[in-house]
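**Q** sequence and computational prediction follow.
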Amino acid sequence: MEKGRIVILGAGESGVGAAMLAQKQGFDVFVSDFGAIATQYKEILEELRVDFEEKQHTVEKILSAVEVIKSPGIPDKAPIIKDIKKKGIPVVSEIEFAKRYTNAKTICITGSNGKTTTTMLTYHALKKAGFNVGLGGNIGHSFAALVATAEYDWYVLELSSFMLDDMHEFKADIAVLLNITPDHLDRYDYKLGNYAASKMRITQNQTADDVFIYCADDPETLKVLKTTNVSSKMYPFSIRKKMESGAYLESNIIHINIHLNDELTMSISELALQGKHNIYNSMASGIVAKVLDIRNTSIRESMGDFKNIEHRLEHVAKISGVDYINDSKATNVNSTWYALESVGTDVILIMGGVDKGNDYTMLKDMVHQKVKAIICLGKDNKRIHEAFEEDVEIIVNTFSAHEAVQVAYHLAKKGDTVLLSPACASFDLFKNYEDRGNQFKTAVKEL
């Protein structure tokens, strides 16, 4: 391709990483963000001396591109994307662009839930085994920023469905699909089938030399597999049935079988991450490690000493016999279900925020069994009240993390768990889920 103008839409982690790499590759780079650009990213663009604009899109400048790199948050319905496509300018994701400039192998992990944990766990296992490995994508640094500034042999990448939508030539050497549950359906015409097809793009361009790891217990994955042609070696994992090759659970022992006569077994009590969903995450990571011929002792160690990320079932404190847990990263109903599944009974649940068309019915049984009070934390809590008024005696509205924690403190008795697991986005009262989690932790520490 001639080194013409590359236009990058969106100046967050993904867009700024793409700008770094495009400039390094000798393109004329223009970055355009319809919103305001965060100070940290503006400083990088200024340092690079890259031409950029914020709070607007200058259409003529954008339409002079040989290619457009679109940040994952921008939907195809956006008027500027329609204009670009009408003119026939190719639109790609930052991941697609970055892969052109590295010969490193990629391990790509997607799924509605558990992908961050599984990505971190897989990275931890490779690093512990001495691999020269980078971590990026939807977590930490963007893939493009890493390719521009580092030399790795392997990358472990967390990929969202939005990232996958704009990947065309890209191929994952090892692809992992954890599960498919309703999320972001507003971007997929409210059709689960469209979202599932988007997740299956993780297998595109794979050959018989590549690997696809998936959950054999996930109904939506099994459904979409029937209509998807997968060329790679497939390794399923299950906690319900025995797998000839892949991973399965039997009498609380995980078995991972890739090569004959070299089975890895591990008791679930040895896992650093507890809860049923984390058995799945650990199995998926374990299969990756076995595919890469990492020694069983090394895999066991990494599965046993892993520390999970901030804001995902993070234990904040125990005060007067009450546990306070920060699960602010739970921005959909399924994540909150997983959180409730992994804690005991007598839960005071803090939830709410920007509702993405949530269907709360899947939470009803779990809430009925385990939750004694719901504290709503959001501007509009009507749908939470409607969903759970028959299952919980106490539902209270609060409008700040401090107020929510104070109310929880007064409601909680010794042995209870106060769980922040919102099931919603955070943008009504907070900058993002990290801000929500940090404010919660500050409020707990002030008790």
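**A** Here it is on my side, so go on.

**Q** from here on, just use CA atoms for contacts and neighbour counts.
**A** Will do.

**Q** residue 86: neighbour count?
**A** 9 (other CA atoms under 10 Å).

**Q** before we move on, what about the one 4 residues further on?
**A** By the other CA under 10 Å criterion, the neighbourhood of residue 90 contains 13 residues.

**Q** what sits against the closest residue to it other than its chain neighbours?
**A** Spatial nearest neighbour of residue 90, excluding adjacent residues (CA to CA, 6 or more residues apart in numbering): residue 67 at 5.2 Å. Counting by CA atoms under 8 Å, 6 or more residues apart in numbering, residue 67 touches 5, 6, 7, 89, 90, 91, 92.

**Q** can you map out the helices along the stretch 151-300 of the chain?
**A** Applying DSSP state H, counting those that start in this stretch to the stretch 151-300 of the chain gives helices spanning 161-165, 192-200, 219-225, 276-291, 296-304.

**Q** try this one side by side with the last:
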Amino acid sequence: MNQQEQTPHTTHHTPQRIAILGAGESGVGAAYLAQQQGYDVFVSDFGPIADHYRQQLEDWKISFEEKQHTEELILNADEVIKSPGIPDKAPIIKKLKEKGIPVISEIEFAGRYCDAKIVGITGSNGKTTTSSLTYHILKNGGVNVGLAGNIGKSFAYQVATEKFDWYVLELSSFMLDDMFKFKVDVAVLLNITPDHLDRYDYKLENYAASKFRVTQNQTAQDYFIYCADDPETIKGMAGRKFDAQQLPFSIETKIEPGAYLENDNIVINTQQEHFQMSIKELALQGKHNIYNSMASGIVAKVLELRNDTMRESMGSFKNIAHRLEFVANISGIRFINDSKATNVNSTWYALESMTDDVVLILGGVDKGNDYDMLKDLVKKKVKAIVCLGKDNKRIHDAFEDDVDVIVNTASAQEAAQIAFHLATKGDTVLLSPACASFDLFKNYEDRGDQFKAAVREL
């Protein structure tokens, strides 16, 4: 996006050196693009590197190390690209900052070599669903579009290997923290709720400031799409200046231009002709998904997609794995895998969309969770809680007065079996842990896969 701002490489003899910290999807993709652009590249991961990423680095003849950070090989870089997972308080990052070596994200780096237009989607909840849905609508509408960021193949790798006119990027706050000159043409901010506060000195306003970075560098030709019903978003907008054209969405009030709800119809009204669709026809059900569909629909309208294309796509979309994913119906009991719910808010959304009695599987690595916001929904809808984690004390403390049965389990298989026994015909067994998965599983995908396998064995 920012090619004109790039200073040409003045040195002809030695290419500039780039060190990349973290050899996951984003790091390995960035390494490939940097090598392609003629940089001297070194990749360093403090942990072990997964086999397929190690294989790629070897195939491309990119030098790397694992299980350590060799400082003299990193602190001699002209620039460092860091994985979103590495916090600023990591010792190596502190040393880089002391030396004044710029530390940027893979997205920032790839953006320099990409002239496609960008839809950037962020928010505490619904990012992946909204990014996937937006991509689905645009692709079906004939747009030459890629999907990247926090999802799928890395943006850098796609910039190196593909030629898209548009990208839909799912942007986490950690990615946004290390983005400076990068600009998105259409910014979407879904909501702001307490999450990852351990990375933001436990201050919600610091985390909110990260989210608002999605609008940085926008001009009057660009768009900012946000939820007018979200109190933290509205609070954060006060005292900030936005150059982009604003297109809010709401299910509480009629908003024009923007999107709103009228007699159970989503109405989207931008400079283009009105779009209207019954919420009953949406592929994604539940109140939070009305918001996600509105946000995606506004993006489609900004790109001037046809109403019938949009309606077809919004009605046919299949949600991503591990996000309220239907697994099976066994003896009249529905099993739902929502392993991607790694914070309390995601679990709140999942419970909010349930119509049956629920046996809820909760637990894992707790990021300082406040379970209070779940209490009302748990009282109303949950008949039993099955804990799936190494330390479940805080879940017991939070819900012992609201639920008759709280059971501890130590594997996905055990959790599925016990939940099955606690449920009766017409109930839903919901895996929506509200916690990270690293105590018992590799990641939330692994947790969801093990749960699905266990359910199919019942």
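**A** Thanks, I have it. The structure displayed is predicted, hence computed values, not measured ones.

**Q** thinking again about what came up before, quick one: closest of the helices of the stretch 151-300 of structure 1 to residue 326 of structure 1.
**A** Proximity to residue 326 of structure 1 (CA to CA) singles out helix 276-291 among those, at 16.8 Å.

**Q** check the secondary structure at residue 430 of structure 2 for me.
**A** The three-state label given to residue 430 of structure 2 by DSSP: H, G, I helix; E, B strand; the rest coil is strand.

**Q** per the alignment, it pairs with which residue of structure 1?
**A** Residue 430 of structure 2 maps onto residue 419 in structure 1, with residues paired by TM-score structural alignment.

**Q** how much space between its match and residue 355 of structure 1?
**A** Distance of residue 419 of structure 1 to residue 355 of structure 1, given as CA to CA, to the nearest Å: 18 Å.

**Q** of these two, which one has the most company?
**A** residue 419 (29 against 21).

**Q** quick check: that one touching residue 328?
**A** No - contact criterion CA atoms under 8 Å: residue 419 of structure 1 and residue 328 do not qualify, at 9.2 Å.

**Q** residue 325 of structure 1 looks like it's in a helix, true?
**A** No - assessed by three-state DSSP, residue 325 of structure 1 does not belong to a helix; its assignment is strand.

**Q** so what's the residue count around it?
**A** Neighbourhood size, residue 325 of structure 1 [other CA under 10 Å]: 26.

**Q** so where in structure 2 does stretch 32-47 of structure 1 end up aligned?
**A** By TM-score structural alignment, stretch 32-47 of structure 1 lines up with residues 44-59 in structure 2.

**Q** now do the end-to-end distance for the matching stretch.
**A** For stretch 44-59 of structure 2, the end-to-end distance is 17 Å (CA to CA).

**Q** outside of it, which residues touch it?
**A** By CA under 8 Å, 6+ apart, the list of residues contacting stretch 44-59 of structure 2 reads 19-25, 28, 63-70.

**Q** among those, which lie within strands?
**A** 19, 20, 21, 63, 64, 65, 66 (DSSP state E).

**Q** tell me which element the nearest residue to the fourth one once chain neighbours are set aside is part of?
**A** Of all residues beyond its chain neighbours, the one nearest residue 63 of structure 2 is residue 42 (5.3 Å), with distances taken as CA to CA, 6+ apart. Element membership for residue 42 of structure 2, per DSSP states H and E: strand 40-45.

**Q** how about the contacts made by the aligned residue in structure 1 for residue 370 of structure 2?
**A** Matched by TM-score structural alignment, residue 370 of structure 2 corresponds to residue 359 in structure 1. Contacts for residue 359 of structure 1 (CA under 8 Å, 6+ apart) come out as residue 333.

**Q** residue 359 of structure 1: what secondary structure?
**A** coil.

**Q** neighbours of the residue mapped onto residue 441 of structure 1 from structure 2, how many?
**A** Aligned by TM-score structural alignment, residue 441 of structure 1 pairs with residue 452 of structure 2. Here the number of neighbours of residue 452 of structure 2 (other CA under 10 Å) works out to 23.

**Q** having no further points to raise, I will conclude here.
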